[in-house]
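J.: next come a sequence and a model predicted from it.
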Amino acid sequence: MPVSSKQFQPPAQSQDIVVAFDFDGTISTSDSLRDFVRHAVGPGRFTLGLISASPWLLGMLLGLCDRASAKARFLAVTLAGTTQPALEEMARHYAETRLPLLVRPDMAARIREHRQRGHRLVLVSASPALYLKYWASSAGFDTVLATELEFRDGRFTGRLASPNCWGPQKVQRLQQWFGDNPPHSLYAYGDSRGDREMLALADHAWLRGSIVMPQIDAWPAH
């Protein structure tokens, strides 16, 4: 049965402790979007997609094109026109068979520890919710706040249905999910510039590569 983002709902009661995790580079060892597309369409079409989208991807690196446009172009030339059921099945299979191989063991252990303490887990990612929702559900996350893809007449249009969940958008999506029930304490884990605003929002923030990941009980306030 397909997992819908609508199945992840905010709580009716006040949230005591919330833990927000970035995915790519933080939980995973590499970029999951490129890996998913390669897995879904094969190396030949994947390479052609990279070549076709290269002006947008290069423009993004040079600051001449926004990340959302570059991402949408790459997805359009590789996956546009695919039926929603077919794409959901690709996503489910990828999340069950390939994606777990990219998960860092130390982060898998940290996710389990937070879950065992009764903390609410939120995956906040610029990568598509399309496949992340399947993995997050199996890993015990309470919700996924990620980039959504647009479908029309049962097919992927090649466009994004939501703003790219990167940088300031991560904070906006978190605050929308909190609603009138902000957490008493927020932990956040990230690894890049795209996580800066989310880490600044948190009471306890960890950026991969900055310091050794603290023990949960010994974490100093941000």
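T.: That came through, no problem.

J.: C-alpha from now on. contacts and neighbour counts both.
T.: Noted.

J.: buried residues in the longest helix anywhere in the chain?
T.: In the chain, taking DSSP state H as the definition, the longest helix is helix 43-61. Buried residues in helix 43-61, counted by 16 or more other C-alpha atoms under 10 Å: Arg45, Phe46, Gly49, Leu50, Ala53, Trp56, Leu57, Gly59, Met60.

J.: where's Ser127, which helix or strand?
T.: In this structure, Ser127 is located in strand 120-128 according to DSSP states H and E.

J.: for that strand, packing partners?
T.: strand 17-21, helix 32-41, helix 105-116, strand 143-147, helix 168-178 (3 or more C-alpha pairs under 8 Å, 6 or more residues apart in numbering; DSSP states H and E).

J.: hey, which of these is tucked in deepest?
T.: strand 143-147 (a mean of 25; mean count of other C-alpha atoms under 10 Å).

J.: what about that strand, distance to the chain center?
T.: How far strand 143-147 lies from its chain's middle: 6 Å, per C-alpha atoms, centre = their mean, to the nearest Å.

J.: tell me what the helix or strand that it is followed by is packed against?
T.: For strand 143-147, the following helix or strand on the C-terminal side (DSSP H and E) is strand 149-152. Where contact means 3+ C-alpha pairs under 8 Å, 6+ apart, strand 149-152 is packed against strand 155-160.

J.: okay, the angle between the strand it packs on and strand 143-147?
T.: When axes from the mean of the first three to the mean of the last three C-alpha atoms, to 10 degrees is applied, the directions of strand 155-160 and strand 143-147 differ by 80 degrees.

J.: now strand 155-160: how far from the chain's centre is it?
T.: Centroid separation for strand 155-160 versus its chain: 18 Å, with C-alpha atoms, centre = their mean.

J.: that one vs strand 120-128, what angle?
T.: Going by the same axes, to 10 degrees, strand 155-160 makes 100 degrees with strand 120-128.

J.: then this one, side by side with the first:
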Amino acid sequence: MDSKQPVAIFDFDGTLTNQDSFLPFLRWTHSQKSVWTGLYRCSSTVVSYLLGRCSNRDITEKLLTQFYQGWSSETLQTLAIGFAHQDLPKLINPEAIAQLKWHQEQGHQVILVSAALEIYLQPWAEMMHIDKTLANRLEIHQGTITGKLQEENCYGFEKEKQLRQLLGDLSHYYLYAYGDSKADRHVLAIADEPYYRKFKGNQRIMIR
């Protein structure tokens, strides 16, 4: 490890947070009535996703189209920054963030790799002095949100793919990886020290 650069890779939803962050973001940008009405309109796609009949990207873009298609990107960015600074910190797992800060104190590079939306994750990451964020970017056309993702959904194998594109030859790095679901298994599989699901104080629980 002495000759390798240490890098700590964290999933966000369910790993650094105690819950998914998208629904709280919907509540931040919409009234409660609008949230429930929109979710109802997406219910058939949600059921299809739960039954394995559509992809994670399909359900993500269905929700983005329902709630944000046609929005000004500038307006949504302003709301996202407010969410990142005011509401998102309430979702953070203190034990997980202690682990992240431990890596920073050791001088390790810290990277977030998440299917959460970059529009609110990036401002939070900057506030936490995190080195790099790989997350879902919204497609924007002439200053307007289209409801589509700009790139492939940062989920499952795509997490590993984007990480390799960022770092290059992984043999130069000593990788710590933290995740909580099957979407993280590809990143956990390439880590020197993969940690799954739980933190206990500052102690990490390794899966192998």
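T.: That came in fine, so what should we check first? The structure presented is a predicted model; accordingly, all values stated were derived computationally and were not measured.

J.: re the thing from before, minimum distance to Ala200 of the first structure: which of the helices and strands packed on strand 120-128 of the first structure has it?
T.: Set against Ala200 of the first structure and scored by C-alpha to C-alpha, these come closest in helix 168-178, at 9.3 Å.

J.: thinking again about what came up before, I would like the range of the second structure that aligns with the strand holding Ser127 of the first structure, please.
T.: Aligned using TM-score structural alignment, strand 120-128 of the first structure spans residues 109-117 in the second structure.

J.: ditto for stretch 35-43 of the first structure
T.: The aligned range for stretch 35-43 of the first structure in the second structure is 24-32, by TM-score structural alignment.

J.: now that stretch, how far from the centre of its chain.
T.: Computed by C-alpha atoms, centre = their mean, the separation of stretch 24-32 of the second structure from the middle of its chain amounts to 18 Å.

J.: so which residues make contact with that stretch?
T.: By C-alpha atoms under 8 Å, 6 or more residues apart in numbering, the residues outside stretch 24-32 of the second structure that reach it are Val35, Phe67, Leu79, Ala80, Phe83.

J.: between these, which has the most around it?
T.: Among the contacts of stretch 24-32 of the second structure, Ala80 has the most neighbours (other C-alpha atoms under 10 Å), with 25 neighbours.

J.: what lines up with that one in the first structure?
T.: By TM-score structural alignment, Ala80 of the second structure lines up with Ala91 in the first structure.

J.: helix, strand or coil: sort out that match for me.
T.: Judged by DSSP: H, G, I helix; E, B strand; the rest coil, the three-state class of Ala91 of the first structure is helix.

J.: just confirm it contacts Pro128, I think it does.
T.: No. Assessed by C-alpha atoms under 8 Å, Ala91 of the first structure is found out of contact with Pro128, at 9.8 Å.

J.: flag every buried residue along stretch 64-82 of the first structure.
T.: 67-82.

J.: distance of the residue nearest to the spatial centre of the second structure from Arg57 of the second structure?
T.: Geometric centre of the second structure, nearest residue: Ser114, 2.6 Å, by C-alpha atoms, centre = their mean. Distance, Ser114 of the second structure to Arg57 of the second structure, by C-alpha to C-alpha, to the nearest Å: 13 Å.

J.: go on, Ala8 of the second structure?
T.: Counting by C-alpha to C-alpha, the gap from Ala8 of the second structure to Arg57 of the second structure is 26 Å.

J.: same question for Gln69 of the second structure.
T.: 16 Å.

J.: hmm, back to that, among the buried residues of stretch 64-82 of the first structure, which are in helices?
T.: Those of these lying in helices (DSSP H): 67-79.

J.: which position in the second structure aligns with Arg159 of the first structure?
T.: Using TM-score structural alignment, Arg159 of the first structure pairs with Lys148 in the second structure.

J.: give me the element the counterpart of Leu207 of the first structure in the second structure is part of.
T.: Residue pairing (TM-score structural alignment): Leu207 of the first structure is matched to Tyr196 of the second structure. Counting by DSSP H and E, the element that carries Tyr196 of the second structure is strand 193-200.

J.: outside of that strand, which residues touch it?
T.: Under the contact criterion C-alpha under 8 Å, 6+ apart, strand 193-200 of the second structure has outside partners 15, 95-96, 175-181, 188, 204-208.

J.: can you name the element that comes right after that strand?
T.: Using DSSP H and E, the helix or strand that follows strand 193-200 of the second structure in sequence is strand 203-206.

J.: now that following strand: buried residues?
T.: Residues Arg204 are the ones in strand 203-206 of the second structure that count as buried (16+ other C-alpha under 10 Å).
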